[in-house]
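Asks: build me a model from this:
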Amino acid sequence: MTDPLSALEAAVQALPDDRTLRVRYAELLADAGRHGEAIEQASVVLREAPEDEAAKAVVRRAALAAAEPPGSTPAAAPPAPSDRHEDIDWSELEASIANPTEPPFVERVVAEHDEELLAEAAETAEDADPVAELRRETVRLADVGGLEVVKRRIDESFLQPMAHPEIAAAFGKKLRGGLLLYGPPGCGKTFLARAIAGELGAHFISVTLSDVLDRFIGESEKNIHRVFRTAREHAPAVLFFDEMDAIGAKRSGNTFSSFRNVVNQILVEMDGVDSQNDGVYVLAATNHPWEVDAALKRPGRFDRMVLVRPPDDDAREAILRVHLRRRPIEGIDLGDLVRRTKGFSGADLEHLVTTAAEKAMTESIRTGSVRPMRMDDMRAALKEVKPSIGPWVQTARNVAEYSNGSGEYDDMVEWLREEKQL
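Replies: As a prediction, the model looks like this:
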């Protein structure tokens, strides 16, 4: 019978990116008393997913077991406080301290002249706890497979004016901008935003709904102000709002004042009298631009919209190559897969490859030897994984037919006609 540890070791070598498989391997290593190897395998997972609770549990269990001396017995309970301190002369100890520390739980009245110091300390504490992470991006538009029409529009309408500030200044163009990326879910809008930041050589600040909303009144607006302030302090910077239809939803249909106030604050930060946004490029992504408040799409705000289409043939081939690259494969016909996956989003393609890999992995574990992925696995996966953008296309068709009087969705109408959806 095949040793489960050996089979799992072979499977991990074949599928190094499968975190669930690696954690299971680490658990079995810990069970077998191979604590150092268990910690090493779990640490690989934690480098990629620091919040993985299963991997953390393996590290804790293996570290405690490794630290326990062989044949050790539980330590004796410490003596009671009365036994340990009965010989201490507390009065003599107190007298020997020249400047005793104030007791920690004694209330102290704050003098009026301390208020300025307290305000400064509060501001420092606020800055020490940033709303969103600030980082540099290394990806470029060339790293985005296919989508040449989308990349060309982004380059012409957004990147070129920003990359030539002297010419822009000659025409009275200020170095700021707002661009709204929209399209079906799972088609790479966030990755495109990162690539734009990389092209501009700018810092990248990604903001989600959970970064902004706060249960206390007024704190959500403060969070918006803080992310804009961070972007201004680190200009050039790309400030990216993900799921903009949630953060900037229509105020007319929102019964919660906190949501309306968030939209108001974004408007103030983007073009208020006191805003200084030169060098701050505000991007946003949404699956449903028709749910974004109209005021946010007026000139000077998110006045440019670009449809991020589902991956075309070249993009699907590039995405499939990326997800197959580090897996054992044999006889995979990429051309056939590209033809069979028309209408798949990038997320759908990743799910397709993962499903096929699981089928090959299951058989490999059963036989105890690694079997590469084959076209039979991909065809079986295609029977289970279907395109997920159908509901979005239906909604987009309704918007194109009945809500495009201003022409803001003309690129979406053009794509729907090309795909014979209109």
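Asks: contacts and neighbour counts: CA atoms only from here.
Replies: OK.
Asks: for the most centrally placed residue in the chain, helix, strand, or coil?
Replies: Residue closest to the mean C-alpha point of the chain, counted by C-alpha atoms, centre = their mean, is residue 206 at 7.7 Å. Following DSSP: H, G, I helix; E, B strand; the rest coil, the label given to residue 206 is strand.
Asks: and it, how far is that from residue 194?
Replies: 9 Å (C-alpha to C-alpha, to the nearest Å).
Asks: with residue 19 instead?
Replies: 25 Å.
Asks: these two: which is more packed in?
Replies: residue 194 (25 against 20; other C-alpha atoms under 10 Å).
Asks: spatially, what comes nearest to that one if we skip its sequence neighbours?
Replies: Spatial nearest neighbour of residue 194, chain neighbours left out: residue 137 (6.3 Å); criterion: C-alpha to C-alpha, 6 or more residues apart in numbering.
Asks: sorry, back to before: I'd like to know how many residues surround the residue nearest to the residue nearest to the centre of the chain when sequence neighbours are not counted.
Replies: Among residues not flanking residue 206 along the chain, residue 240 sits closest, at 4.8 Å (C-alpha to C-alpha, 6+ apart). Other residues near residue 240 number 25, with proximity taken as other C-alpha under 10 Å.
Asks: double-check that residue 240 belongs to a helix.
Replies: No. Residue state for residue 240 (three-state DSSP) corresponds to strand; a helix is not indicated.
Asks: one more, please, to line up against the first structure:
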Amino acid sequence: MSRVPPLLAVDFATVGAAVALVLIGLVAAGVVVSYFAGVSPVVEKHLGRPWKRGAVITRPLLQWERVNLFLALEALREASDARPVIGMGYWNELTPALAANASRNAPVEYTVRATSLSRSTKVVVSGLYLLATPGLAPFVAMLSRTALDILAPTADDAQKALDRVLAEARERNVYRGQVLMVEQAGPAGADGEPDFQIRFHDLPAVSRDQIILPDEVLQVVERNVIGLLTHADTLRKAGRGTRHGVLFHGPPGVGKTLVTKYLARACPAYTVILLTGRQLRLVRESCQLARLLQPALVVIEDVDLIALDRADNPDTTLLHDLMDQMDGLGTKADVIFLLTTNRPRMLERALAARPGRVDQAVYFPLPDRDCRRRLFEHFTHGLDLSAVEAGPLLDRTEGASPAFVEELFRKAALLAAERGEKSHPLRLTTADFDSALRELVEFGGALTRNLLGFRDEPDSGNAGMGFGPRN
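Replies: Just a heads-up that it's a prediction; the model follows:
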């Protein structure tokens, strides 16, 4: 009589094999799912070939370029089928990301970049664009933290795609036509070039009416800047260069800085790049930016700080940078250099006395009697001068700069307020101006006169200001 196997008898070998098959299936499914969740399949589908058979061009990225490249890629994406940007997480190079089949489920990271003084936009930190631009082979662009990578079927296709992206970036450049300052952003990159950032600068608008100069001086100034801008096409057709260097020099406070502000706003088609103070050490980067954004106006305030005569200059690095950049731009560059100084005799002669670097020097004189009269009219806004003897005051301010006259009016208004004057417009007296002059000249001494601009004749004492002989 045969034995019946128990109902709960288990063939462990069979079960083990089944479990192994299930696990293998799950692993295989996971591999398949993981593969299709990566970037490689979508890139290969977009290109129509394995990505390894394509060509990659890498362009190192300076941080100030990021916003323009982002705007260019977004414009090309919208002109294609507007496929979503793929977040690339911590990946900064396209080829290793494809080789690792990086996940395309990472969130798209953004940072914020200014596009003007008052506006900003979000910009991709590391993202992948699948682009099908009319006239170009399908290509992939990766904007990362350090570079722009372009992958296309062939090297020629990749180069054409890169050229198109850069052309779009130039067309949408947020810095063109703006007033800018260059600042160092960090240490040198892989190519040895220091990175820098661009800051929009709020330059107050100055109208022509605010400029108090002899008419012939202002005409020379306008001809050498605004005239070059206005007639640039005519000059180019005649074979004349438009790169130009102008040096403004004269005592402190005579209006050199004010005129540069006026010219910057009078040339809206020009990108204005300001160098003053600590920005002076970035003269090379500023000139490179001017070359990219031309037509450009490069304003270098107090150029003597970096361009002293080499016999008196212990470090000529910045001087040579400036001269090399001015020479390197060439005569056809649409760039005007506007330099200012209070100490023209201390400048390196190879800079200040060589045509092709500085082509025109303009001397800003201390105001004559007519200009001082115009200054008085300009500074009387909000003031009542009916009780002031203007004639003697005009005589006593001979040799005073516009900055000195402005401070004189402010000081007189302060003294009127201290004595209890409350009228509107504020009523000033001759005594207010007498006290203001005495305080500026006697208590301020030579330092105040130098800072505000006042001709200090060695043998004139205080008599020139109407205070009688020096004791």
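Asks: after superposition, what is the TM-score?
Replies: The TM-score (TM-score structural alignment, normalised by the length of the first structure) is 0.55; 268 aligned residues with a C-alpha RMSD of 3.7 Å.
Asks: please report how far the counterpart of the residue nearest to residue 206 of the first structure in the second structure lies from residue 230 of the second structure.
Replies: Matched to the second structure by TM-score structural alignment, residue 240 of the first structure sits across from residue 299. Look at residue 299 of the second structure and residue 230 of the second structure: by C-alpha to C-alpha, they are 19 Å apart.
Asks: returning to what we had before: for the residue nearest to the centre of the first structure, give me its contacts.
Replies: 132-134, 239-242 (C-alpha atoms under 8 Å, 6 or more residues apart in numbering).
Asks: the same query, at a cut-off of 7 Å, please.
Replies: For residue 206 of the first structure, the contacting residues are 132-133, 239-241, by C-alpha atoms under 7 Å, 6 or more residues apart in numbering.
Asks: from the residues you listed, which is closest to residue 148 of the first structure?
Replies: Distance to residue 148 of the first structure across those (C-alpha to C-alpha) is lowest for residue 240, with 21.9 Å.
Asks: if we can go back for a sec, test my guess that the match of residue 240 of the first structure contacts residue 276.
Replies: No. If you go by C-alpha atoms under 7 Å, residue 299 of the second structure and residue 276 don't touch, sitting 8.3 Å apart.
Asks: for the residue nearest to residue 194 of the first structure, grab the count of nearby residues.
Replies: With other C-alpha under 10 Å as criterion, residue 137 of the first structure counts 19.
Asks: show me what contacts it?
Replies: 194, 197-198, 204.
Asks: quick one: map the residue nearest to the centre of the first structure onto the second structure.
Replies: Counting by TM-score structural alignment, the partner of residue 206 of the first structure is residue 274.
Asks: mind listing the helices for the stretch 251-400 of the first structure?
Replies: With DSSP state H, counting those that start in this stretch as the criterion, the stretch 251-400 of the first structure has helices at 257-271, 313-324, 334-340, 346-367, 375-384, 390-402.
Asks: out of these, flag the one nearest residue 63 of the first structure.
Replies: Closest to residue 63 of the first structure of the helices of the stretch 251-400 of the first structure, according to C-alpha to C-alpha: helix 346-367, at 28.1 Å.
Asks: that closest one vs helix 375-384, what angle?
Replies: If you take axes from the mean of the first three to the mean of the last three C-alpha atoms, to 10 degrees, helix 346-367 of the first structure sits at 130 degrees to helix 375-384.
Asks: how far does helix 346-367 of the first structure sit from its chain's centre?
Replies: 24 Å (C-alpha atoms, centre = their mean, to the nearest Å).
Asks: quick one: contacts of stretch 378-394 of the first structure?
Replies: Contacts of stretch 378-394 of the first structure (C-alpha under 7 Å, 6+ apart): 184-185, 343-345, 348, 352, 355-356.
Asks: show me how to select, in ChimeraX, the buried members of those.
Replies: In ChimeraX syntax, the buried subset of the contacts of stretch 378-394 of the first structure is picked out as below (16 or more other C-alpha atoms under 10 Å):
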select :184,185,343,344,345,348,352,355,356
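Asks: want to try JSON lines for the contacts of stretch 378-394 of the first structure, with distance to residue 152 of the first structure as columns?
Replies: Formatted as JSON lines, those follow (distance: C-alpha to C-alpha, whole Å):
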{"residue": "184", "distance to residue 152 of the first structure": "19"}
{"residue": "185", "distance to residue 152 of the first structure": "21"}
{"residue": "343", "distance to residue 152 of the first structure": "21"}
{"residue": "344", "distance to residue 152 of the first structure": "22"}
{"residue": "345", "distance to residue 152 of the first structure": "20"}
{"residue": "348", "distance to residue 152 of the first structure": "25"}
{"residue": "352", "distance to residue 152 of the first structure": "29"}
{"residue": "355", "distance to residue 152 of the first structure": "33"}
{"residue": "356", "distance to residue 152 of the first structure": "34"}
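Asks: quick one, what contacts the residue nearest to residue 206 of the first structure?
Replies: By C-alpha under 7 Å, 6+ apart, the neighbours of residue 240 of the first structure are 205-207, 282-284.
Asks: cool, residue 304 of the second structure as well?
Replies: By C-alpha under 7 Å, 6+ apart, the contact set of residue 304 of the second structure is 341, 343, 347.
Asks: count the residues that sit near the aligned residue in the first structure for the last one.
Replies: When the structures are aligned by TM-score structural alignment, the residue of the first structure matched to residue 347 of the second structure is residue 292. Residues contacting residue 292 of the first structure under the criterion other C-alpha under 10 Å number 20.
Asks: likewise for residue 196 of the second structure?
Replies: Neighbours around residue 196 of the second structure, by other C-alpha under 10 Å: 20.
Asks: likewise the one 4 residues further on?
Replies: Using other C-alpha under 10 Å as the criterion, residue 200 of the second structure is surrounded by 17 other residues.
Asks: before we move on, what about residue 246 of the first structure?
Replies: Residue 246 of the first structure, neighbours per other C-alpha under 10 Å, totals 16.
Asks: ok, it to residue 154 of the first structure distance?
Replies: 24 Å.
Asks: go on, residue 209 of the first structure?
Replies: For residue 209 of the first structure, the distance to residue 154 of the first structure - C-alpha to C-alpha - is 25 Å.
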